[in-house]
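Peer 1: predicted model and sequence below, questions to follow.
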Amino acid sequence: MLNTLWVAHISQTGLVRGPRARRSRSALQPVQMLEARCLMSATANLQAYRPVTQFIDSSAYPISEADESSATLGAGIRVNGDDDNGNGRADYLDLLPSAAADNDLVRVDVIGEGTTFVVSWTGSLAVWTSPLKDAAIINGGSVGNGQSLWVEYVSQAHTVGASTQLQLEVSDGASVATDTVVFHSFQSVVLAIAGNTQEPSRFGDPTLGVYTIAGELYRQGYDVQLYAHHEVLKTGKGKVYDDVVSGVLSRNVNSVAIIGYSWGAGAAYNLSNALKKTKTLAPAGYRLTYTASIDGIKHRSISAETRKPVGTAYHDNVYQRRDLLPRGNKVSGAQNLNVTLASWGTHLRHVTIDDHPTVQQLLVDNLTARVIA
């Protein structure tokens, strides 16, 4: 500092300017590096995601830090009791790599700062290096920073409270950090069935309101499946029916919710009728806990769907009467809402009713109040 002032004074007298004094950094760098090392400590973070679901990019739905320790809002996981590879036994009994990715495994990323990373767990979990189950990770084994783990639920019995956890421990030799994700097994499934010309491959399109509702429920932690109306046959059977039966009998799903728009609502009635007639479901715990129709139209008809889904414990029926055709109507025994009579809904028509935020929020609120994930 003195040298700097002296150079400035001489220059003001008109004498020859000397070289500017510089503080030597070479002596300080080791001190600064040592100080930085002393301030560093181990960090640990497990980033879990919502379940792998067809048509939805699960990587776009990370579970928040606030929710990851919740036994209801945190990492939901399916009982992997179905038989994707057709070998006659539950998938969770398969210990060899599979030919295709298993969509019942949940992705969890390992993130942290340190020299050793160890993962351990409690409850009925298995942890793999990939969704193909290429290699198992040992409970208490080492993992790598930046590695994606794939977690499987390997029991037919549901989780209890927060007893099923995955924990990461990171050490740098001087300090230790941990992070925990709580898993809960899905007890329910939510089906979203859209109307004519609407396909689940267009998930994210804001004009497909029933899928927007499904996306919000997925974000909140529900196991959501998206369908087109033609995946339900006139008999009520078809792909949607097969998936529900498999879920109840193989994955211990005991609560089903269905939201249908337009022909999707008519298809939901046919589906509910077929499920009610399937004698193996009730002994396995099947319950149709919640249903909703948005301007319901009988499947492949132009008439209003005025039948309440068979066996439902609660049915929301939201409809409009502005259009001449198609338009929904009152359903006996349902919670009916004619939006044409509401100040906020007088302008809604068949093609816009499912896109209105008030309609969407109403159904999300009513479902979440009645259906446990």
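Peer 2: Yes, it's here. Numbering: from 1, shown residues only.
Peer 1: going forward, measure contacts and count neighbours with C-alpha atoms only.
Peer 2: Will do.
Peer 1: element containing A267, please.
Peer 2: helix 263-277 (DSSP states H and E).
Peer 1: which other helices and strands contact the helix or strand following that helix?
Peer 2: Once helix 263-277 ends, the next helix or strand along the chain (criterion: DSSP H and E) is strand 288-294. Under the contact criterion of 3 or more Cα pairs under 8 Å, 6 or more residues apart in numbering; DSSP states H and E, strand 288-294 touches strand 255-261, helix 263-277, strand 315-319.
Peer 1: quick one: strand 288-294 to strand 315-319, angle?
Peer 2: On the basis of axes from the mean of the first three to the mean of the last three Cα atoms, to 10 degrees, strand 288-294 is oriented at 0 degrees to strand 315-319.
Peer 1: give the buried residues for the strand of greatest length in the chain.
Peer 2: Ordering each strand of the chain by length in residues (DSSP state E) puts strand 176-185 first. Residues 177-185 are the ones in strand 176-185 that count as buried (16 or more other Cα atoms under 10 Å).
Peer 1: measure how buried V245 is and give me the count.
Peer 2: By the criterion of other Cα atoms under 10 Å, V245 has 18 neighbours.
Peer 1: ok, second structure coming up, stack it against the first:
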Amino acid sequence: MKAYISNLPVLTSPDKGETLYVYLAASKESISAVLTAERARSQIPIYFVSRTLQGAEVNYLELEKLTLALVHTARKLPRAETTEEEEIPSTQIIVPPIEHGEWKLFTDRASSFDGSRAGLMLDSPEGKEFTYALRFEFSTTNNEAEYEALLAELRLAMDLNIQYLKVFVDSQLVANQVAGTFEARSPTIQQYLTKLKELKVQFKGFEIEHVKRSQNKKADALSKLASITFTHLAKEVLVETLEHGSIEAEEICDLYPDEEDTWMKPIKDYLAYELLPEDKGDARKIRIKAPSYKLQDGKLYRKSFLTPWLRCVGPSQATIIIQEMHEGVCGFHAGPRSIVAKIMRLGYYWLTMHQDTVTTLQTCESCQIHAKVQKQPKQELIFVLSAWPFAK
């Protein structure tokens, strides 16, 4: 093994006008490529790059993996600097396509005696800059603070509905761990990477690149300013204080997720894909109802006159909401009309609210036991006079 390592070929620089060859390789979990040149009847390596496959990339076909290796190599290759007198034809180099609307995000972390800080600088495709500062109220290591800043910037990009994002960090370790080149052995860093992968899939295009600290001066200045005071930053820089770590934050999820085939499906299909039922009458009803609804983050909302947008729910969630409002922790065993009004004030809606509430409340055992007993006859009594005594 020692002899093999000592005899490894050394990467060299290509000569001017020299023909280069690219060799691609793909395995089940990784891809790699090597750029070589033929000199003295032997292959001399020029450039080498490898990457670990992530997520759905593991299930790619062999040809798709090789194509991905070629694209990844083209993006990693250093660009040759040219002058006006000497221009390289576009057919000799591979330039990766720039995604339309790509945002650039620079981040840096700074430490002080009372905690870690981070500065974020977001550049829009039009050239506008957005500055952002973070302050951590919990103890973190240097790498953990880098990941906290990275997760915070991804959440910020998601709030701005950014589709294509390229992140620049001055930590080579974090950049390579996120890209899959380096392996994370710490359990805490592995949790951060898992959280990061969950957010990465929300973007159509995501890249991370390591930059030198001298190229990241603005983000470094923001991270240091956040540790001084917030008073002078309030008007110029957005400042956020993180009280808990991202991997420690509690996540709230629906115990009863929305069903797929409900009354909401035709409206969702029309708002998202403009699909209508085949029946003309049903299609006309959907067109009339659609302006009163809005689709956001996969959830359907209905416009209300006196309250904010109402979250539309399915049958399973509707049953749980009725039971909680009627006999739950905040329930007071009220009638159907009061329960429906309370549900709408809390921001929920479905088509058969009144009918479902009446049906559910009729099965409440406590209401039946403690209900007032009606002693008055339901109909008026009719007196029957006897024709003679003891007549039946």
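Peer 2: Arrived safely. On a predicted model such as this, the values are computed, not experimentally measured, just so you know.
Peer 1: tell me how they score on TM after superposing.
Peer 2: The TM-score (TM-score structural alignment, normalised by the length of the first structure) is 0.22; 142 aligned residues with a Cα RMSD of 7.1 Å.
Peer 1: how about JSON lines for the helices and strands packed on strand 288-294 of the first structure, with mean neighbour count added?
Peer 2: Supplementary listing: those in JSON lines, determined by neighbours: other Cα atoms under 10 Å:
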{"stretch": "strand 255-261", "mean neighbour count": "26"}
{"stretch": "helix 263-277", "mean neighbour count": "25"}
{"stretch": "strand 315-319", "mean neighbour count": "27"}
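Peer 1: mind putting these into JSON lines with distance to L288 of the first structure?
Peer 2: Formatted as JSON lines, those follow (distance: least, Cα to Cα, whole Å):
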{"stretch": "strand 255-261", "distance to L288 of the first structure": "5"}
{"stretch": "helix 263-277", "distance to L288 of the first structure": "8"}
{"stretch": "strand 315-319", "distance to L288 of the first structure": "10"}
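Peer 1: coming back round to it: with the buried residues of strand 176-185 of the first structure in mind, which one is nearest to G141 of the first structure?
Peer 2: Nearest to G141 of the first structure, judged by Cα to Cα, of the buried residues of strand 176-185 of the first structure is T178 at 14.6 Å.
Peer 1: which residue is the nearest non-sequential neighbour of the closest one?
Peer 2: E169 (4.5 Å; Cα to Cα, 6 or more residues apart in numbering).
Peer 1: likewise for Y293 of the second structure?
Peer 2: Y293 of the second structure sits nearest to R302 (Cα to Cα, 6+ apart), 4.4 Å away.
Peer 1: what about that neighbour, distance to C312 of the second structure?
Peer 2: From R302 of the second structure across to C312 of the second structure, the span is 7 Å (Cα to Cα, to the nearest Å).
Peer 1: now F206 of the second structure
Peer 2: 32 Å.
Peer 1: and if you look at P45 of the second structure?
Peer 2: 60 Å.
Peer 1: also Y47 of the second structure?
Peer 2: Y47 of the second structure is 55 Å from C312 of the second structure, by Cα to Cα.
Peer 1: can you check F130 of the second structure too?
Peer 2: Counting by Cα to Cα, the gap from F130 of the second structure to C312 of the second structure is 35 Å.
Peer 1: now do the SS call for the residue nearest to S50 of the second structure when sequence neighbours are not counted.
Peer 2: The shortest distance from S50 of the second structure to any non-neighbouring residue, by Cα to Cα, 6+ apart, is to S32 (4.0 Å). For S32 of the second structure, the assignment made with DSSP: H, G, I helix; E, B strand; the rest coil gives strand.
Peer 1: pretty sure S32 of the second structure is touching A26, no?
Peer 2: Yes. Counting by Cα atoms under 8 Å, A26 is a contact partner of S32 of the second structure at 6.4 Å.
Peer 1: need the overlap of contacts for the two.
Peer 2: A69 (Cα atoms under 8 Å, 6 or more residues apart in numbering).
Peer 1: looking at the second structure, which helix is longest?
Peer 2: As assigned by DSSP state H, the longest helix anywhere in the second structure is helix 142-159.
Peer 1: for the helix or strand following it, packing partners?
Peer 2: For helix 142-159 of the second structure, the following helix or strand on the C-terminal side (DSSP H and E) is strand 164-169. If you count contacts as 3+ Cα pairs under 8 Å, 6+ apart, strand 164-169 of the second structure packs onto strand 102-112, strand 205-210.
Peer 1: deepest in the core, which of these is it.
Peer 2: strand 102-112 (a mean of 22; mean count of other Cα atoms under 10 Å).
Peer 1: may I see the buried residues of the helix or strand following that strand?
Peer 2: Moving toward the C-terminus from strand 102-112 of the second structure, the next helix or strand (DSSP H and E) is strand 115-123. Judged by neighbour count (16+ other Cα under 10 Å), strand 115-123 of the second structure contains these buried residues: 115-123.
Peer 1: which one of those is nearest to Q355 of the second structure?
Peer 2: So of those, ranked by how close each gets to Q355 of the second structure (Cα to Cα), first place is L122, at 50.9 Å.
Peer 1: show me the helices in the stretch 1-150 of the second structure, by range?
Peer 2: Taking DSSP state H, counting those that start in this stretch, the helices of the stretch 1-150 of the second structure run over residues 2-6, 62-76, 142-159.
Peer 1: possible to save the ones you listed as TSV with distance to L242 of the second structure and mean neighbour count?
Peer 2: Below are those laid out as TSV (distance: least, Cα to Cα, whole Å; neighbours: other Cα atoms under 10 Å):
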stretch	distance to L242 of the second structure	mean neighbour count
helix 2-6	47	7
helix 62-76	34	18
helix 142-159	9	19
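Peer 1: who's more crowded, F130 and C312 of the second structure?
Peer 2: C312 (20 against 14).
Peer 1: the spatially closest residue to that one that is not a sequence neighbour: neighbouring residues, count only.
Peer 2: Nearest non-adjacent residue to C312 of the second structure, counting by Cα to Cα, 6+ apart: Y349, 4.9 Å away. For Y349 of the second structure, the neighbour count with other Cα under 10 Å is 23.
Peer 1: residue contacts, Y349 of the second structure?
Peer 2: Counting by Cα under 8 Å, 6+ apart, Y349 of the second structure has contacts 302, 310-313, 343.
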